[in-house]
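Peer 1: sequence below, structure please.
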Amino acid sequence: MKIERTKNATRNIGAGLINKFVVLLLPFFVRTAFIYNLGSEYLGLNSLFSSILSVLNVAELGFSSAIVFSMYDPIAKDDDDTICALLSYYRKIYKVVGSIILVGGVAILPFLTKLVKGDCPTELNIYILFIMYLLNTALTYLLFAYKKSILEATQRNDYISMNDTITTGLTNVIQLILLLFWKSIYVYYLYVMTMLAFTIINNILNARIVDKKYPQYKCRGKLGEEERKVIKKQVSGLMVSRICQMTRNSFDSIFVSAFIGLTMTTIYNNYYYVVNSVVGVMNVITSAMLAGIGNSLASETQEKNYEDFSIFNFIYVWLAGWATVTMFCLYQDFMTLWVGKDLTLPLLAAGIFSIYFYALKICDIRITYTSAAGLWWENRNRSIIEMITNIILNYILVQLYGVYGIVTATIIPLVLINFIFGGQILFKYYFTEFSILGYFKDNIIYAVVTAMVTLCTWNITKYITGSGFLHLIIKALACVIIPNILFILFYARTNNFKMARKWIGRKIRI
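Peer 2: All right, here's what the predicted structure looks like:
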């Protein structure tokens, strides 16, 4: 099957951006209504439940990525029998995963109150609420989720985005109506039931699209022993990577809840919500590119792929730098306007969360190439070291510096282990003909330039005084213009800028 990489990537990015607009904007209004209707304690409880279930999601172990990677070659060769065997294997795995999540969630029930510092809210039954969240997560795996791998492997993520836009949009609209018009604490039950219902609908819609578009792919046949060994090896590496991601994200909320309390958990997650929203938008780009890069690694020379890698990294880090500048300059004004001064932290929080975002994003293109090359097993030691370091630093720094310590505990291993160690692995096992020093040098320059542009933009925009929505819009427009002019001035004579400009010019002409 011939995959049109550029066309599919463009289509996926377009559908993905529309999806992100819906799934980030509407939940923002829902979260706001949640704070003012049910209070910060229940929103903190909602964040805690989500974090616990993210931990249980580790049971998936990365099988989805391993299966999708295993489909690239048979799809290119039109080997339908192998694809069907992979699909059958995947369905069995997901049944086991869903069952493990259910059992693990039930086992956690007696310890729920131990994960909250101080008293738990008593107006509602937190055990019933947690079971509803648990069912929502488990059904994601038990109902046709395995079929989505076909859309991912054929680079048709636009269908996934379309379905997610519809179901998430309807979920949020109904939840918002419930929160605005039913002034009762018991609306929380219906809030979760709505989410559960549309999770089921989303899985059914994806399954129907696969059945209609790819009727030749059915669950039949068995994988050979050698193929299962390859997948198990990849999953072993992916499992460690998934656990690492879980400690980086979900454990933060659990530590804040256990050591500081539910109100600070809400405040932390409000700030993290902003970061995660921008991360979600940028992840659309890397997700849309993944299958195309996988195809390119299999069919193009190392020199061609390294040139693409350098161009993509430059463009992506430019976008990440721009987002970092804008985030820092607007953070406090936005938070004050959104949740009020009582739920807003000092400027230091804006700085630390902005640094966290940038540290996370400078790894993205490298991670995308690492995933496309299937280097999960080779990354296992990096993930283990990052995971252990993160947990230890979380435990120590949350007690010394509170919520600032939690974010700092994530930044340190991201830079020292994920970026440096992870980059070495990609160059050791794939870009073997090139020196990693060039990659490190480029990214150090990008980081210094981003820091300088942030300071310049901040010192200019701080003179835009006022308050309210109009003030925020004027400041945002300044953040669109000023950083990008400064980036052009800094980068205009560099080789990467010239290559990126030529690449973009070719794609526009196409």
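Peer 1: can we go C-alpha only for contacts and neighbour counts from here?
Peer 2: Will do.
Peer 1: what packs against the helix or strand containing I75?
Peer 2: If you go by DSSP states H and E, I75 is part of helix 63-76. Contacts defined by 3 or more CA pairs under 8 Å, 6 or more residues apart in numbering; DSSP states H and E place helix 63-76 against helix 80-108, helix 148-153, helix 225-259, helix 262-299.
Peer 1: now distance to Y401 and mean neighbour count too, for those helices, in a markdown table please.
Peer 2: Compiled in a markdown table, those are given as follows (distance: least, CA to CA, whole Å; neighbours: other CA atoms under 10 Å):
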| stretch | distance to Y401 | mean neighbour count |
| --- | --- | --- |
| helix 80-108 | 29 | 19 |
| helix 148-153 | 42 | 22 |
| helix 225-259 | 11 | 20 |
| helix 262-299 | 13 | 20 |
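Peer 1: now the second one, please; I'll put the structures next to each other:
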Amino acid sequence: MRVKNSLINISAGLGNQVIITLLSFFSRTVFIYSLGIEYLGLNGLLTNVLGMLTLVEAGFGASIMYSLYKPVADNDQKKISALMNLYKRVYLVIAFVVLALGLLLLPFLSFIIKDINIENVTLIYLIFLLNTVLPYLYVHNSSFLNVCQKNYIVTGFYTVSAIISTLLKILILHYTQNYLLFLGIESVITFVTSVSLALVVNRMYPFLKSKSSQRIDKDTSDHIIKNVKAIILQNIGVFLIFGTDNIIISSFVSVAAVGLYSNYHMLIEIFRTFTYQIFNNLYHSVGNLVANERKEKVYQIFKVTMFLNFWLYSFFSIIMFILIEPFISLWIGSEYLLGTGVLIVLIILFYERGMRNSITTVKTTAGIFHEDRFAPLIQACINLFFSILLVKHLGLIGVFIGTLISTVLVPFWTTPYLVYRRFFKISIWKYYKSYTFFTLIAIAAFFLTYTLSSFIKADTFLMLALKGIVCFIVPNALYIILFRKSEEYIYLSNILKGLFYKLSRKIKGNVKNSQISQRLDV
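Peer 2: The predicted structure is shown next:
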């Protein structure tokens, strides 16, 4: 059942991502040509600034979701109801706190946003703030569906929402070039989607509507409080690591540079989100696995997910390094390029962060929050020090080198250590042995693919597509040849074979029923 739910959720997620990706390219193109690079930079900068406010939430959601895995697995409706009522109350308070803090930031906008020729910046900020606050009022509904491994329902709602929102925003940009209206439509669509999803959840799980008289037991509440404290520290660190790039670029380079980087960021996030559709849906399956199975079983599945992690992130890293620059040149022009050096560092960051997905999933679903609560803060201090130091001497690339240095010095070591020594209770060097082996294979695949694809000059979209076909075939063919006899490959291929077998039987059954129906009609 866990595998079936994961496959359904992954299929829904990938389908959603294909649709959103196509729409986002069209929307970004219209945005750039309608409003220009400054608006694009402002969009990215305000997203980062308001990202600071989400630190108010840090810890509550993840901790309560972790506490839900066991009662959901046991179908303990009273405890589920008690936890969900707590979840709802906490997020209502968080919404008001985020709103208040957002309003307090207003006087400081001029210190963050400099040298920009855009009107109504304050009003734009307030709409961004509203779009940040609204989801908190209903987030507990989608989170509960995720814990129940029904992510596909959430995905379906947000796919429809994104399609409607993006199409309306494209029309607004094309016909009015009104940025305020562009932002306002997102507020309306977000509210309608959240309310609709809440109604569906209440219909599916009517017991959630009742106010539970059961109090959360002391062990559970103490564990939640302990985890919340740890996750708050972690999330503050995570924001200072990943959420301050645009602020540093805006302060030390320019808002326009934020706009240029945002194109690279968007393309990289598209690939990252594709992989997240797989691993985020596996996340809740692993949580269910941790709650019900022995550690040996969890370790076996972890090795499979790490192998899948390597395959996807190395494959996407190769594609991005070879195709991003020619794609941007053809899409919006070579003047929007940042340079190969910046791209190399961004791809290394993408690969390293992605390769930690499987180990981080086990860490989070096993409830390991407290032990490394200070690690992200230490990483954040290292990141800010080196990013600010290097941006003064190297420019834009210095910001990302600073992030890379902090990543290699802290989470690259701490996360595997905690999972292997505290949870699996086996030697950590098994992890680094696998990691090194996979990375060497990835480097070999890159050089082979880069060499073969270099014979194709991507000066048109057709030639870019041909180059892309080479990038698709070469690394995947190499991986199949090298890993076809490994346990992890066989495990994944058996799942896919079983899925295709069931799908083919269903198609044949539908065809047969259709033929019988036609005969009866005759």
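Peer 1: where does the helix holding I75 of the first structure end up in the second structure?
Peer 2: On the second structure, the counterpart of helix 63-76 of the first structure by TM-score structural alignment is residues 60-73.
Peer 1: circling back to that earlier point, which among the helices and strands packed on helix 63-76 of the first structure is found nearest to Y42 of the first structure?
Peer 2: Y42 of the first structure lies closest, by CA to CA, to one member of these: helix 262-299, at 7.9 Å.
Peer 1: and that closest one against the second structure, how far off on average?
Peer 2: Here the mean offset of helix 262-299 of the first structure against the second structure after fitting is 1.0 Å, by mean CA distance after the TM-score superposition for the first structure.
Peer 1: in the second structure, what stretch matches that helix?
Peer 2: Matched against the second structure by TM-score structural alignment, helix 262-299 of the first structure falls on residues 255-292.
Peer 1: so P215 of the first structure, which of the three states?
Peer 2: Here P215 of the first structure is coil, with the state taken from DSSP: H, G, I helix; E, B strand; the rest coil.
Peer 1: and F369 of the second structure, what pairs with it in the first structure?
Peer 2: So, by TM-score structural alignment, F369 of the second structure is matched to W376.
Peer 1: the helix holding I75 of the first structure vs the second structure, average offset?
Peer 2: Helix 63-76 of the first structure sits 1.3 Å off on average (mean CA distance after the TM-score superposition for the first structure).
Peer 1: buried ones in that helix?
Peer 2: F63, S64, S65, A66, I67, V68, F69, S70, M71, Y72, D73, I75 (16 or more other CA atoms under 10 Å).
Peer 1: now distance to M335 of the first structure too, for these, in a markdown table please.
Peer 2: Compiled in a markdown table, these are given as follows (distance: CA to CA, whole Å):
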| residue | distance to M335 of the first structure |
| --- | --- |
| F63 | 38 |
| S64 | 36 |
| S65 | 36 |
| A66 | 39 |
| I67 | 41 |
| V68 | 39 |
| F69 | 40 |
| S70 | 44 |
| M71 | 44 |
| Y72 | 44 |
| D73 | 47 |
| I75 | 47 |
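Peer 1: and which of those residues is nearest T450 of the first structure?
Peer 2: S65 (32.3 Å).
Peer 1: got a list of what the closest one touches?
Peer 2: With contact set as CA atoms under 8 Å, 6 or more residues apart in numbering, S65 of the first structure has these partners: L238.
Peer 1: and what of M335 of the first structure?
Peer 2: Y271, K341, L343, T344.
Peer 1: burial check on the closest residue to I270 of the second structure other than its chain neighbours, number of neighbours?
Peer 2: Leaving aside its sequence neighbours, I270 of the second structure sits nearest to T21 (CA to CA, 6 or more residues apart in numbering; 6.7 Å). Residues near T21 of the second structure, counting by other CA atoms under 10 Å, number 17.
Peer 1: aligned partner of T21 of the second structure in the first structure?
Peer 2: Using TM-score structural alignment, the equivalent of T21 of the second structure in the first structure is L24.
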